[in-house]
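**Student:** A structural model of the following input is requested.
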Amino acid sequence: MPLQRLLTLGAKREGGTWTKASALARTLAGIDALHFQRNPDSLLRIHDFDAMDPRYLVHEYLQEAWTPFYFADIAREMSEAKLTFAGSASFSHMLPVEWLTDEQREMVNTIADPIDAEEVHDYCSNRLFRRDIFVRGNMPLNDARLREQAEHIHVWGNASVAYERVVASEHATVTRGPEFHHTLYALLRRSEMTLAQIFDSPEFTGLMLDDILKILRLSIATGETSIRYGAEQPCETADRLNAVLLSRAERGEVWNALASPRMGGGAAVGTLDQLLLASLHEKTDRTKALSKDTDELIARIKRALVATGLRLRIAGAEVSPEDIEMRLGHILADSGKKLIAHSEHLGFWRAQKPAR
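**Tutor:** Model (predicted):
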């Protein structure tokens, strides 16, 4: 809130632009204003400004009606609509035991009111933003009801994420036990499964359903495992939408996701990856085009980079104009096949039959 106030002050003094607003904050940070020395979060936010979309920053900071709400405030308003807190919408935050030290957990457990306990929990984990689910008629699922729902929940392994015993997730670092976490990882790389099939898998014999869910939630939170509710969606509508989105991305409209029938919704895709996909989208043999049509693909991506204003950066350093063609060639050669396979895996486009 103090940083937001300072940025608003800068905008009023200097004509309302984001550049002028942030200049005041940068200047004060540069001359060691005590606020920034004693509030490292504010200083980190300033350092992140250059990597973020100015439109988002204006939306986030330069709104006079900008009011942050604490969890208890939202819970109180939701209760007026007969809605009660069901849990976090973030899989990583569904594991409160992983976020707290033993002493913190004991202290939080002494708080009788669950709403107050959640708010104190936020202080322990320094959680800045929450994503929560509120429901009407909150009733815990018994094992029988849980098994009914488990028939419709599909999970599978993300081939691009390697297993690591020690994982970092937002505010916490978790060291996983060796026995069941890697077992789940290996199982889901062999095939897609329903949650019901995992419950009945012989690899997890003897575990309670809740224990299996804790292992699965952490795997999803680390990105190792993907999840979908219901059957995989038809590809035709997603194909048409993705063709339009990729075409617009080349003309400078930046999107954060493409339609994924396998995910049953949107899947995040970076701007550069979208431009690479757009250059390959209409090719009848995309894998062969990586080597056969390299010059055409690079020229198309270069035009799109100009349209989007995206600066090509490698290892944190901006690529000079004279090196862009060479660097794009390396990216296509090194990552092109993986990007095609990932896109087919998520259903951004349908897999092509190899040309004979």
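**Student:** CA atoms for contacts and neighbours, from now on please.
**Tutor:** Will do.
**Student:** could you name the helices and strands sitting against the longest helix along the chain?
**Tutor:** For the chain, the helix with the greatest residue count under DSSP state H is helix 324-346. Helix 324-346 sits against helix 271-280, helix 286-292, helix 294-308, with contacts defined as 3 or more Cα pairs under 8 Å, 6 or more residues apart in numbering; DSSP states H and E.
**Student:** just checking, what packs against the second one?
**Tutor:** In terms of contacts (3+ Cα pairs under 8 Å, 6+ apart), helix 286-292 is packed against helix 324-346.
**Student:** residues contacting the helix it packs on, please?
**Tutor:** For helix 324-346, the surrounding residues in contact (Cα atoms under 8 Å, 6 or more residues apart in numbering) are 260-263, 267, 273, 276-277, 286-287, 290-291, 294, 298-299, 302, 312, 319, 349-351.
**Student:** give me the buried subset of those residues.
**Tutor:** Among the contacts of helix 324-346, those classed as buried by 16 or more other Cα atoms under 10 Å are 260-263, 267, 276-277, 286-287, 290, 294, 298, 302, 312, 349.
**Student:** between those, which is closest to residue 222?
**Tutor:** residue 267 (15.6 Å; Cα to Cα).
**Student:** name the SS class of the closest one, please.
**Tutor:** strand (DSSP: H, G, I helix; E, B strand; the rest coil).
**Student:** wait, it sits on residue 260?
**Tutor:** Yes. Residue 267 lies in contact with residue 260 (Cα atoms under 8 Å); the separation is 6.0 Å.
**Student:** just want the most central residue of this structure.
**Tutor:** residue 268 (6.9 Å; Cα atoms, centre = their mean).
**Student:** in terms of contact, does that one touch residue 254 like I think?
**Tutor:** No. Applying Cα under 8 Å, one finds residue 268 not in contact with residue 254, separated by 12.0 Å.
**Student:** in a helix, residue 46, correct?
**Tutor:** Yes. According to three-state DSSP, residue 46 belongs to a helix.
**Student:** and this one, so I can compare the two:
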Amino acid sequence: MQSWTEGYVAEVDYTHGFYRELAPTHLNYVLLCKGLQAPPLDRAFTYCELGCGQGNTTNLLAAANPQGDFYATDFNPSHIVHAQTLAREIGLKNIHFFDDSFQDFADRAELPDFDFITLHGVFSWISPENRQQIVNFIRKKLKVGGVVYLSYNAMPGWSAFLGMRELIQAQVLSQSGQITKRFDLALNFAKAIAEQEAIYFKSQPAALDRLQQISTMSRNYLVHEYCNRHFNPLFHREVVELLDEAKASFLVSAHLGDQMEHFRLQPNQLQTLQTIEDPVLRETLRDVYTNQSFRRDIFGRGTVPLASLAQRDRLDQQTFALTLRSPQIPKEYPCPVATVHLDAEPFKTIIASLSDRPHTMAELAQQLPKLAWRDLHLSLAIAVDGGWAMPVVPQAAVKATRETCHRFNRAIARRALTENKIQLLAAPLVGSGIAVDQTILLFLESMWRKTPGPELAFETYKRMGLKLQKNGETVESDAENLQLLKTSWEQFQSQTGPWLKSLQIL
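**Tutor:** Just a heads-up that it's a prediction; the model follows:
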């Protein structure tokens, strides 16, 4: 009898992350940058996530986009219990979770057709049969004009690591017991083999670097990445051919950096790429130039190109907001062939303006009259790709979203009293989420409870057996831990709080 897991790791739950590329606002902005029409967000829309994991991304997006109707499935029941429990805590009425296989999910009569279908990573972690079921689902349930976000481990970048992964997986499968312990044994085994000057590791130094890198990463994530029986990094062409069966064509990478070719490719590489007309060959060549190991692709069914003037008008009218406080914005935006300095113009003016309030691109253009329109557009795309700015949703949508986002944030802040798994807030202004640390969540909870913030955080951390760090070292004394929290509270009141208000979280 075949296991319901079908070779997929179910013994250990997946991580509690949030993936901003799955947000409809992000997908639509990327498509706008490419000059393509996207499903409108100022009216009701339908959204589906396949392989939703813990459901944090879908729950947050449902809270931040109450005009949407959200559906999600993951065949690990413990993931869905977590997702449904959180949805009930928030009081969401526009979210529906299932623990179905992809085939069973497609057969549900109550499912609508979808404007958005998203998958993060799962496509390369499953069997060929399950991949085909996903293709069948998309063919059956994607609307005309709808889009698919599909991220996956990619070739050729993964080629250097396949031998290392096989060694780890073979060692895991040869042992019995709790899987994270087996993984640690396998990781140490692989390191020992590398130290014996195995020719594989000598010829693939990137694999040796990866061994060291993953040693400090979440075991829950690594078990899913390295221990699933089915693991198949894919070339872009293979994915295009599969999605063609679903009547979905490749549109653009959801990673805005991939559109900035002159920052990623050498001049001679760019010159060669520009001679290639076939879109699949172009993407394949770009992947070879950059040794791509993870792709974030957007596909569509019947997407309509925008006239160039219509695209420009929409970009001019698009409002942007900072999603990091200005002191947290890095000084550089690293690229393979160049480094963009964010402490120089035009970024100094952009950051200063957005620190004051959200601005449209047209408003920013007035403040940078000598900057070409194309360069301003590129600068804002860098800001969004860097994660320190996001496109803002229409004002009417913000008003409708405040209540559901507040309920989401209250639920997450309450959970911070007993666990530190979810460190996210739903931001009404951008229809998406932002990452925060547990201390900020506890300070928010104290504000909503009307209790002293430092004391609540101190008692919570003490119950959890956690201590703060200062200059990379653990602070041992209770008095110093409390003092550090008091200092953080002052910063929260003077800086973090106003920033959260600007995103309409407070």
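**Student:** ok, which of the helices and strands packed on helix 324-346 of structure 1 comes nearest residue 15 of structure 1?
**Tutor:** helix 294-308 (26.4 Å).
**Student:** related to what we said a few turns ago, how about the helices and strands packed on helix 324-346 of structure 1 in a markdown table, adding distance to residue 57 of structure 1?
**Tutor:** Listed next are these as a markdown table, based on distance: least, Cα to Cα, whole Å:
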| stretch | distance to residue 57 of structure 1 |
| --- | --- |
| helix 271-280 | 18 |
| helix 286-292 | 37 |
| helix 294-308 | 18 |
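**Student:** nearest to residue 147 of structure 1, of those helices?
**Tutor:** helix 271-280 (38.5 Å).
**Student:** got the angle for that closest one vs helix 294-308?
**Tutor:** 130 degrees (axes from the mean of the first three to the mean of the last three Cα atoms, to 10 degrees).
**Student:** tell me which residues in helix 271-280 of structure 1 are buried?
**Tutor:** 271-272, 274-280.
**Student:** repeat that for stretch 77-93 of structure 1.
**Tutor:** 78, 83-85, 91-93.
**Student:** quick one: end-to-end length of that stretch, please.
**Tutor:** With Cα to Cα, to the nearest Å applied, stretch 77-93 of structure 1 spans 22 Å between its terminal residues.
**Student:** quick one: distance of that stretch to the chain centre.
**Tutor:** For stretch 77-93 of structure 1, the separation from the chain centroid amounts to 20 Å (computed by Cα atoms, centre = their mean, to the nearest Å).
**Student:** and stretch 196-209 of structure 1, by the same measure?
**Tutor:** Worked out by Cα atoms, centre = their mean, stretch 196-209 of structure 1 lies 28 Å from the chain centre.
**Student:** one more: stretch 128-145 of structure 1?
**Tutor:** The answer for stretch 128-145 of structure 1 is 21 Å, by Cα atoms, centre = their mean.
**Student:** now the terminal residues of that stretch, how far apart.
**Tutor:** 34 Å.
**Student:** likewise stretch 76-88 of structure 1?
**Tutor:** 16 Å.
**Student:** that one corresponds to what range in structure 2?
**Tutor:** Per TM-score structural alignment, the counterpart of stretch 76-88 of structure 1 in structure 2 is residues 241-253.
**Student:** what does that stretch contact?
**Tutor:** Counting by Cα under 8 Å, 6+ apart, 31, 34, 132, 135-136, 138-140, 148, 240, 259, 295-302 sit against stretch 241-253 of structure 2.
**Student:** now, those that are in strands?
**Tutor:** Filtering these for membership in strands, criterion DSSP state E, returns 148, 295-300.
**Student:** of these, closest to residue 316 of structure 2?
**Tutor:** Taking these together and measuring to residue 316 of structure 2 by Cα to Cα, the closest member is residue 298, at 23.4 Å.
**Student:** burial of that closest one, as a residue count?
**Tutor:** 23 (other Cα atoms under 10 Å).
**Student:** so what does it match up with in structure 1?
**Tutor:** With TM-score structural alignment as the criterion, residue 298 of structure 2 matches residue 133.
**Student:** and its match, how far is that from residue 79 of structure 1?
**Tutor:** To residue 79 of structure 1, residue 133 of structure 1 is 13 Å away according to Cα to Cα.
**Student:** next: residue 9 of structure 1.
**Tutor:** Per Cα to Cα, residue 9 of structure 1 is found 36 Å from residue 79 of structure 1.
**Student:** what count of nearby residues applies to the closest residue to residue 351 of structure 1 other than its chain neighbours?
**Tutor:** In space, residue 351 of structure 1 comes closest to residue 344 once its chain neighbours are excluded; the distance is 5.4 Å by Cα to Cα, 6 or more residues apart in numbering. Neighbour count for residue 344 of structure 1, taken as other Cα under 10 Å: 16.
**Student:** going along the chain, name the strands of the stretch 151-300 of structure 2.
**Tutor:** 249-253, 294-300 (DSSP state E, counting those that start in this stretch).
**Student:** what packs against the longest one?
**Tutor:** Applying 3+ Cα pairs under 8 Å, 6+ apart, we find strand 294-300 of structure 2 packed against strand 142-153, strand 249-253.
**Student:** need the winner for burial among these.
**Tutor:** Each of these was scored by mean neighbour count; the highest is strand 142-153, a mean of 23, by mean count of other Cα atoms under 10 Å.
**Student:** circling back: can you say which of the contacts of stretch 241-253 of structure 2 are buried?
**Tutor:** Buried among these by 16+ other Cα under 10 Å: 31, 34, 132, 135-136, 138-139, 148, 240, 259, 295-301.
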